[in-house]
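>>> Pasting the sequence and the predicted coordinates here, then a few questions.
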Amino acid sequence: MKNGILTIGFSLLFIFCSKDDEIKNSVIDSSANEIYFPKINADVWETKAVSELNWNEDKLTPLFNFLEEKNTKSFIILHRGKIVIEKYFDHHTSSSLWYWASAGKTLTSTLAGIAQDESFINIDQKVSNYLGENWTSISLAKENLITCKNLLSMTSGLDDSLGENISPQNLKYVADANERWAYHNVYAKMQDVIANAAKTDFTTYFNDKLKNKIGMNGVWRNIGDLNVYWSNSRSMARFGLLIAAKGKWEDTQIVSENFITEATSTSQNINKSYGYLWWLNGKESYHLPQSQNEFMGQLIPNAPKDMFCALGKNDQKIYIVPSKDLVIVRMGEAANDDNFALSSFNNDLWIRINALID
């Protein structure tokens, strides 16, 4: 009988110890998977060695040579928030400012999410509710079909062939809202929507609600008819990290997770590779700027299917890959010829990235 009791006792002890080990291991694993956020008011950013991730270090030099050959000024890879690679070229430094071009559209998208979280706007409401009537030159019946969501998803139906100017006389009818996808600068009207609704100017709202809260630097500059963001490369990486963390910075939810999920999912049924000013990989087809053609296949075949990205003129990039816990930033001149957003450089670059990380 005593032997039986001892056996049961040892069995229970083994079970409890095993459970303790499982709990300890789960705590260790959880800690290892935490996202690191650099401090807001300090230039200190923790790093992680390539060897820690078992990446192929011998592929670094070919990657850097390719980046330099393709007119790159900066290149950063974050893994769970920590810098694994940070490289500058052509006299560019960590403090140099460079333009985001259309990659900065995602800043406007994020501000729209924040404004909606704060109940200043509802993206399902018509743009006229915030800008008043006659913000276009089309009939009021057609103008009133255009919602803020149409601006964010590039489905306003307005003519995209009339240049960058988005004054009313340049906003002309082609199709009803939701009937046509076209890459159009009219998205910038969302900046006016946000400013009017929040009763401030767009830059002040951006600085207070996003830039200062995650420690970005940078400035908006008018270039022609566009409001373009300039910053250092780490600021672009900070923004990418915020989005990768589903809108959260440390313990603060800057923009709701629901909005980020919506913004980085297919936003309409025409261009399946487009969210709210974000480009999406891994979809069955895509459209490109200045074209009404549908191309079959995924946007960037060599990149992970779950990747989504901010793409700007002359190859400004923020790639976010949830499955690999990566944020990748590239700033510079055009890799090949001038381009609006997507170029063959994306696919060529991902050949080199895959060689490094796989």
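Good, I have the coordinates. Numbers count the residues shown, from 1 in each chain.

>>> CA only for contacts and neighbour counts going forward, please
OK.

>>> For residue 63, which non-adjacent residue is closest in space?
Closest residue in space to residue 63, ignoring its immediate chain neighbours: residue 352 at 5.6 Å, by C-alpha to C-alpha, 6 or more residues apart in numbering.

>>> cool, residue 211 as well?
Closest residue to residue 211 apart from its sequence neighbours, by C-alpha to C-alpha, 6+ apart: residue 217 at 7.0 Å.

>>> Go ahead and confirm that neighbour touches residue 233.
No. Counting by C-alpha atoms under 8 Å, residue 217 does not reach residue 233; the two are 9.6 Å apart.

>>> Between those two, point out the one with more neighbours.
Each of residue 217 and residue 233 has its neighbours counted (other C-alpha atoms under 10 Å); residue 233 has more, 29 against 18.

>>> next, the one to line up against it:
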Amino acid sequence: MINKTRLFLLLFLILTNITFAQENSIKEFTSNREGTSLVSPHIQVVPIKDTTTERNYELYIELPEDYSENNNKTYPVLYYTDAMWHLEILSGATEYMLEDVILVGISWQKDINENLKKEIGVHVSRFRDYSFRKSNKPEIQEKYQLGQADKHLDFIRNDVIKYVENTYRTDPNSRTYFGYSMSGEFGAYILLTQPDTFNNYILGSPSIKNEVQYLTELNTKFGPYKASDKSSSLNANVFISYGSLEEEMEPIEEFVSLLKNRRDDGLSVLREVIDGTHQTAFPMTVVRSVAWLSSLMSHVSSNNNEISFWEIPQLNNAYISTTPEDIKDGIPIGKLGVDGGNKEMILKLAQEIADNKHDPFDSFLIAHKGKLIFESYYNKGRINLPHFQASATKAYTCLAIGRAIQLGYLSMEDLNKPLVSFLKDLDPTKFVKGVEKITLHQAMTMRSGIRISKKQSEEIEKNPNQLKGQGQVQAYLEHSAPITATSQSFKYQFDPVLAMQVLDAVVPGSAKDFIKNELLDKMGITNYDWKTDISGLPRSGSGTSMTSRNMVKWGILTANKGKYNGEQLVPEAFINKATYKILYTGDDDIYGGGKDVSNQGYGYYWWSADLKSGKKSYFSRSAQGGGGQYIILIEELDLVIVVTSHENDNSTLQIIAERILPAFIKNIK
């Protein structure tokens, strides 16, 4: 999100260019204002009839300045209710932050009962159209006919959207609803009844004080989210806000919790608290929400440092490029089809991913012969947004050990030394039997032999102060079952913690500073996150976040046998040992595998497998993270392939074998 200084500047500029802004949006049943004719050279006023109820409305349509000049371009559409209150401030905000959008304001009913109009105001129909329950007071119900949100939604779906999409060049994959106060309540109703009406929902201070229970019932009727059933997802990005001084914020928080508790992978919810009351928070709500909206229409995130990966809205449309932009990050750039690869085959796959015919990728990049030649982003992927790495972190821990060997703090021979020989702060008198059998080599192949039950782990974690520094290793070696030849079999567990402890013990300063100064800085990796473990050391088995382009850098370093930008950062001998098959782990459960993936192996926190294409198999090495993070190296084809996702159930390696390898096998020179 843009910073506060820019927000206030934009707000000032917007407000100085509008004549009114939502002046009476929270005055219910009290306003006597008469409407005035709308006059603007930029806005088309289009009469429209609700074909079911025969009620008459108007649409206020503002097209982008370049609309008539780009006949082949389609545009996202921002629909908003309470049009006369919201029109000018939305127009101003989008002019500064989101130029390429069609604005469609929906008026109140024009041919409303004249007596009601004189008594209440021209906006009187909003109480009927935006409310979804009837009043329990007969006199109120008879007068205002409340609870007709379902009919108004049908009007928007069947008449308004159809008219707009049949008349203008719109992008049906990028429809947004904006509502504030009571029209925000209406937006909540749309989201939980017919969520496919819009892709994005902006619900500013929704007036749902007495409606949370009803919204909960709607959510129950829609059904729980099931990962195996994509139709169970709301498939929406939602921005919800309220003023910090509002009296009715608790129901909004309950509604936010209701949405987040769905655990819906296709639903992104961002909650913002805006300084001010229900009235005064409105202008900033517009600015903040439009800035949010711009972030889901571009593969470049403007808010990567302020909200978490999980709060990032999903892209309405994929970004697919066969000519990656040179953003001066040190990665050589090429062109798909010119510098290798079959352009048509890769584009076909990318479009299928965008159309949700494959795993829900967040990014998919290809480097060939050291050049980035293809780049694409989907869902939560952004070019400058660090993506959580889960267990891919283990591969980075491995390369940090390799860097220590390159600089002489460790040697290749040290890999076979007892782990405890590097850790001088331990108390060996408390060790279980067989601890001396654990070498650094075994710890880095997940064969430490340490066996701690879940109950023991819970007990250990009750005393976090005892786990600081090498106390973490001490606890493992005290509470483990005895280390035996039998226990020193492959087990995917916390062994990377042991390697990080050794790194911290042998390098000057701290492991954190060493990784930054001697590895990340050397590769120009500055936009990342590396969390701290309970020990105080960098986390080693998970806990990092990297941009997809930075993942490409890790891949290039490894593919180049430890050399980056001409400097040998990691010994070639270490790369050859660490990233190739030390163990055969079996083909029963290959993460991301399929019929063409076999012979799975493991090195120093790097996986390997054979990928079959046609009659031939190609050896692959990969860093892998739960949720679908991959750095895949195909040495024979000089390929580095990066994929990020946030869904565990994936078939990425099978897709590589089946769809990507053929695009390069045919182009080998």
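Yep, it's here. Keep in mind that what you see is a predicted model, and the values were worked out from it rather than measured.

>>> The aligned residue in structure 2 for residue 250 of structure 1: neighbour count?
By TM-score structural alignment, residue 250 of structure 1 lines up with residue 565 in structure 2. Residue 565 of structure 2 has 13 neighbours, counted by other C-alpha under 10 Å.

>>> quick one: residue 565 of structure 2 from residue 638 of structure 2, how far?
According to C-alpha to C-alpha, to the nearest Å, residue 565 of structure 2 and residue 638 of structure 2 sit 17 Å apart.

>>> which residues touch residue 303 of structure 1?
281, 347, 350 (C-alpha atoms under 8 Å, 6 or more residues apart in numbering).

>>> Among these, which ones are in helices?
Taking DSSP state H, the ones among the contacts of residue 303 of structure 1 that sit in helices are 347, 350.

>>> out of the contacts of residue 303 of structure 1, which is most surrounded?
Neighbour max across the contacts of residue 303 of structure 1 (other C-alpha under 10 Å) = residue 281, 26 neighbours.

>>> And that one, what's its match in structure 2?
Under the alignment (TM-score structural alignment), residue 281 of structure 1 pairs with residue 609 of structure 2.

>>> Quick check: nearest residue in space to its match, chain neighbours excluded?
residue 600 (4.4 Å).

>>> Closest to the centroid, which residue in structure 2?
By C-alpha atoms, centre = their mean, the mean C-alpha position of structure 2 lies nearest to residue 380, the distance being 3.0 Å.

>>> just checking, it is part of a helix?
No. Read with DSSP: H, G, I helix; E, B strand; the rest coil, residue 380 of structure 2 is coil and lies in no helix.

>>> Helices along structure 1, start to end?
2-32, 60-69, 105-117, 128-131, 140-143, 148-153, 189-198, 202-206, 212-214, 233-244, 257-263, 344-357.

>>> As JSON lines, those with distance to residue 307 of structure 1 would be great.
Listed next are the helices of structure 1 as JSON lines, based on distance: least, C-alpha to C-alpha, whole Å:
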{"stretch": "helix 2-32", "distance to residue 307 of structure 1": "22"}
{"stretch": "helix 60-69", "distance to residue 307 of structure 1": "20"}
{"stretch": "helix 105-117", "distance to residue 307 of structure 1": "15"}
{"stretch": "helix 128-131", "distance to residue 307 of structure 1": "33"}
{"stretch": "helix 140-143", "distance to residue 307 of structure 1": "34"}
{"stretch": "helix 148-153", "distance to residue 307 of structure 1": "18"}
{"stretch": "helix 189-198", "distance to residue 307 of structure 1": "25"}
{"stretch": "helix 202-206", "distance to residue 307 of structure 1": "26"}
{"stretch": "helix 212-214", "distance to residue 307 of structure 1": "23"}
{"stretch": "helix 233-244", "distance to residue 307 of structure 1": "10"}
{"stretch": "helix 257-263", "distance to residue 307 of structure 1": "13"}
{"stretch": "helix 344-357", "distance to residue 307 of structure 1": "11"}
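
>>> among those helices, which is nearest residue 333 of structure 1?
Closest of those to residue 333 of structure 1 is helix 60-69, at 10.6 Å (criterion: C-alpha to C-alpha).

>>> rewinding a little: for the residue nearest to residue 211 of structure 1, list the residues it contacts.
Residue 217 of structure 1 makes contact with 211, 231, 232, 235, according to C-alpha under 8 Å, 6+ apart.

>>> Next, count neighbours for the closest residue to residue 543 of structure 2 other than its chain neighbours.
Distances taken as C-alpha to C-alpha, 6+ apart put residue 531 closest to residue 543 of structure 2, at 5.3 Å, once the chain neighbours are dropped. Burial measure for residue 531 of structure 2: 16 neighbouring residues, criterion other C-alpha under 10 Å.

>>> Same question for residue 71 of structure 1.
With other C-alpha under 10 Å as criterion, residue 71 of structure 1 counts 18.

>>> which position in structure 2 aligns with it?
Aligning on TM-score structural alignment places residue 71 of structure 1 opposite residue 360 in structure 2.

>>> Report the separation between that match and residue 379 of structure 2.
Distance from residue 360 of structure 2 to residue 379 of structure 2, counting by C-alpha to C-alpha: 7 Å.

>>> now swap in residue 142 of structure 2 and tell me
For residue 142 of structure 2 relative to residue 379 of structure 2 (C-alpha to C-alpha), the value is 46 Å.

>>> which one of the two has more residues nearby?
Between residue 142 of structure 2 and residue 379, residue 379 has the larger neighbour count (other C-alpha under 10 Å), namely 23 against 11.

>>> Tell me who's in contact with the residue opposite the more buried one in structure 1 once aligned.
Counting by TM-score structural alignment, residue 379 of structure 2 corresponds to residue 90 in structure 1. Contact analysis of residue 90 of structure 1 by C-alpha under 8 Å, 6+ apart lists 68, 72, 73.

>>> For these, which ones persist in structure 2?
Retained contacts for those in structure 2, judged by both residues aligned by TM-score structural alignment, their matches' C-alpha atoms under 8 Å, are 72, 73.

>>> out of the helices of structure 1, nearest to residue 312 of structure 1?
Residue 312 of structure 1 lies closest to helix 105-117 among these, at 8.5 Å (C-alpha to C-alpha).

>>> Hmm, residue 198 of structure 1 is touching residue 117, no?
No. Using C-alpha under 8 Å, residue 198 of structure 1 makes no contact with residue 117, being 11.9 Å away.

>>> thinking again about what came up before, distance of the match of residue 71 of structure 1 relative to residue 628 of structure 2?
According to C-alpha to C-alpha, residue 360 of structure 2 and residue 628 of structure 2 sit 9 Å apart.
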